[in-house]
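Participant: Fold the following, please.
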Amino acid sequence: MSTASHQPRPGRPAAAPPASGTPEQITAIAETLVLAYGLRPAEITRIPEGTATDNYAIVDQAGRQHFGKVYRVGSNLDLELASVELSEYAADGGVATARATRTRGHELIATHGRLPMSLWSYVPHTETAEGTLTGARWPAVGEAMGRLHRRLATHPAAAPALEPGAAICDVATARDRFDRLIFAFQRKPRLGAFEAWALQAARERHAVLGDVENVLVGLPPLTVQVMHGDLAGPNVLLRNDDVAALVDFGPPTAGYLAWELMRLGCDPKSFQSHGVEKWLTGYTDLALAYRDANPSAPMADLLSSVRVGCAAMLCSAFPLSAPVDRPHLVDAALESYAQARHAAALTILEQLPALERVLRDALR
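Facilitator: All right, here's what the predicted structure looks like:
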């Protein structure tokens, strides 16, 4: 099976597909399924989720279920292909993922029909990890992440290496970004409720960036390697207390393991639902299971993960910036996520020494 063995390169953009969810696009998908996959659909249903692709649930005439991703205008198909290949590389190493279905020409992305798309195995009877991490799910997610990172450490795109932990984010750049975001909000003649909240949150973030600088100073060198790239709650499918699949990989790009650990481990809605004390118990269980599944990961990555995640969340302007930069993404779900993530980051900053002490005692 072909896998990505090089860094993704700039490449051909996706051709313009029909507007998402329209009868014309449904027809184009059906034609592509027949032409590229030899699959005759009985039902094609738009799935609302998906910020970078148009996603569809597909049932063929034999009753089998599939998941289809249609790539939008401006998508870089070389990068999209590298993302699919990374998912396949993880699956070949025993990581639980959805499998891509190859076309009749043995391609991972169909590009010869009216629109570019990929087809995936359907993972039934699941829910995402967004807001649902509790009990035995914490160690299950930790084990799955450990298996994933252990496998991706062997990916030829980038060997694991130690990099300065303080480089996880640039506070000066973050300060400038928040300055510009605050100015952009202030220039608006009128602010909606979420915009007014986002402006206040941006001011609060700007005010604590000096504390973030102090947080970064204490970080040791940390592991950088190929990662999933978008390992957040919505991309982890759970069946009861087990991880059924990790989905929606990015292209093979190196990043800090400690950040990917905390990005998923501090799922904002789970944090908000259970409170800091129960969250810390769950996150500790996640970290212990991760260590067992990926014993070669340096202890510094686990011990520093809360600090890294806190700094990275506070330096990130998204999704506060969405009303200015990507207003089409703003909906009730994004607003709820933004508020939960902001509250979690500030709480962790306030209680960071105590949180790190508990995690250190558990791991040593």
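Participant: use CA for all of it now, contacts and neighbours both
Facilitator: Fine.
Participant: what's downstream of the helix or strand containing residue 278, the next helix or strand?
Facilitator: Assigned by DSSP states H and E, residue 278 belongs to helix 268-293. Next along the chain after helix 268-293, taking DSSP H and E as the criterion, comes helix 299-315.
Participant: That following helix: which residues count as buried?
Facilitator: By 16 or more other C-alpha atoms under 10 Å, the buried positions in helix 299-315 come out as 300-315.
Participant: cool, and stretch 324-343?
Facilitator: By 16+ other C-alpha under 10 Å, the buried positions in stretch 324-343 come out as 330, 335, 337-342.
Participant: Can I get those residues in a markdown table including secondary structure and distance to residue 280?
Facilitator: Formatted as a markdown table, the buried residues of stretch 324-343 follow (DSSP: H, G, I helix; E, B strand; the rest coil; distance: C-alpha to C-alpha, whole Å):
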| residue | secondary structure | distance to residue 280 |
| --- | --- | --- |
| 330 | coil | 30 |
| 335 | helix | 24 |
| 337 | helix | 20 |
| 338 | helix | 21 |
| 339 | helix | 20 |
| 340 | helix | 16 |
| 341 | helix | 16 |
| 342 | helix | 17 |
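Participant: One more, so I can put them side by side:
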Amino acid sequence: MTDPAGGEERRELERRAFGRDGSGLSEAEAARLAELRREDAARRDPVSETDRIPDAAEAAAPATDGAGSVADAAPAGPEALDGSAPVRRAAALPETGSAAALVPGRATPAVPTALGNAPSTPLGRLSAEVSAWLATGRWKRPRYLVGGLIALLLVGVLIGVAIPRPRDVGLALRAGEGERRDKVVEGADHDPGSVALLARSDHALLWYATQSRGDLVCAIIDVDGSPPQQNCRPRGTISERPLDVASQSEPGADGNVAGDQGVVSLSGTGAPMGYLQHWSSMMNPDPGLNPEETETWKRITSENGFRATMMAGRMSGIPVWVGYREQGDLCLVVEDGNTYKDCGQQRDVSSPSRFGTDEAPPTLVLDLPATTSHVAYRLEYWTGFSSYLVITANPDPQPTPPFGLKPAA
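Facilitator: Modelled structure (predicted):
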């Protein structure tokens, strides 16, 4: 039979523990709620007196009748199973610590106790402990709520740091720049998603890209009205010498030219950096040139597409010209009735060259045979920290390589 007072107390404790407006339970109240629930479960499955298992003292004492005489005990052997005497049914005791007597002829029944109902796995025990803690309502206290929010915030920050994302190395594109980027990407073998805008000016855009899965770094200059110009080098060489790229306009009727140059380098963390500069040049010759040399200067500049041309020296009164193209290309040109030209890539070193001790060969070399107007000459033009021209008259037919040079194989 249900105890009305106990049921009301249990419902009140459950409301305080699990209700939305509950105030939570103390440890004593939580223990009381668990006890009331066990009692309620026991009342729903009562054990009758005839089914009750005697304790150890009752099992040891003989049964007596009302007059005090010892009553005949029921057969304890197998004959008790033939129906001549009732066999007591083994039942589980609701109280913890009660002893279970053995029923003759039957297996010992399992006695569920409070310890028997406890979860056997660590996860189950943890779940039970969490449920018991939630039943107390302590999680509603401000310190627990604030602590939980801080823990969630910390987890979010750690996830944001742990998950890698591409670095934002490029400038935000403006109107029309997306179409220009598509033209740069079109037909190029750039790594997908590697093209980024590093710098812009009124005249040009400087793009950065990689190839071969990042092994090659490319600088692309995009001047409106001109095809993009590109220069790529292995990533490991960029720290030694920045990557440059240039675009030059065609010389006008007055010989004036203009152009844009971009430079790309890498930071210590590998992030690309770049800048643009615009230049224009009044392509007027050296005032020291005579009219004939001035015309020669204009013709050589126009025919070879040089960005700039200068006179590096003279041999027997004949000018020696050095012309500069885009991206470090330069040429050594001499005209003595015949045209002699050697072109190469300008070197860039970090320390001055010591005259007569360079191990690298000269950048440009011209061998001029003897004519009726001059003797044989060998012209050697070095570039690096500084540039200089060496003119050797009447060189040996098989000269010993000067300046530490080794003979060609």
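Participant: Can you give me the TM-score here?
Facilitator: Taking TM-score structural alignment, normalised by the length of the first structure as the basis, the two superposed chains have a TM-score of 0.27; 157 aligned residues with a C-alpha RMSD of 6.4 Å.
Participant: would you list every one of the helices in the stretch 1-150 of the first structure?
Facilitator: For the stretch 1-150 of the first structure, applying DSSP state H, counting those that start in this stretch gives helices covering 23-37, 77-92, 137-152.
Participant: so what secondary structure elements neighbour the first one?
Facilitator: This points to helix 23-37 of the first structure. Here helix 23-37 of the first structure touches strand 41-47, going by 3 or more C-alpha pairs under 8 Å, 6 or more residues apart in numbering; DSSP states H and E.
Participant: Next, the angle helix 23-37 makes with the strand it packs on.
Facilitator: Interaxial angle of strand 41-47 of the first structure relative to helix 23-37 (axes from the mean of the first three to the mean of the last three C-alpha atoms, to 10 degrees): 120 degrees.
Participant: what's the neighbour count on residue 364 of the second structure?
Facilitator: Neighbourhood size, residue 364 of the second structure [other C-alpha atoms under 10 Å]: 22.
Participant: can you pull the contacts of it?
Facilitator: The contact partners of residue 364 of the second structure, taken as C-alpha atoms under 8 Å, 6 or more residues apart in numbering, are 331-332, 342-344, 379-382.
Participant: Buried subset of those, written for PyMOL?
Facilitator: Buried members of the contacts of residue 364 of the second structure, defined by 16+ other C-alpha under 10 Å, are picked up in PyMOL with:
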select buried, resi 331+332+343+379+380+381+382
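Participant: any idea which of the contacts of residue 364 of the second structure is the one closest to residue 259 of the second structure?
Facilitator: Nearest to residue 259 of the second structure, judged by C-alpha to C-alpha, of the contacts of residue 364 of the second structure is residue 331 at 19.2 Å.
Participant: Which residue, other than its chain neighbours, is closest to that closest one?
Facilitator: In this structure, residue 331 of the second structure finds its nearest non-sequential neighbour in residue 343, 4.0 Å apart by C-alpha to C-alpha, 6 or more residues apart in numbering.
Participant: likewise residue 236 of the first structure?
Facilitator: Nearest one to residue 236 of the first structure, counting by C-alpha to C-alpha, 6+ apart, is residue 246 at 4.8 Å.
Participant: Report the separation between that neighbour and residue 255 of the first structure.
Facilitator: Per C-alpha to C-alpha, to the nearest Å, residue 246 of the first structure is found 18 Å from residue 255 of the first structure.
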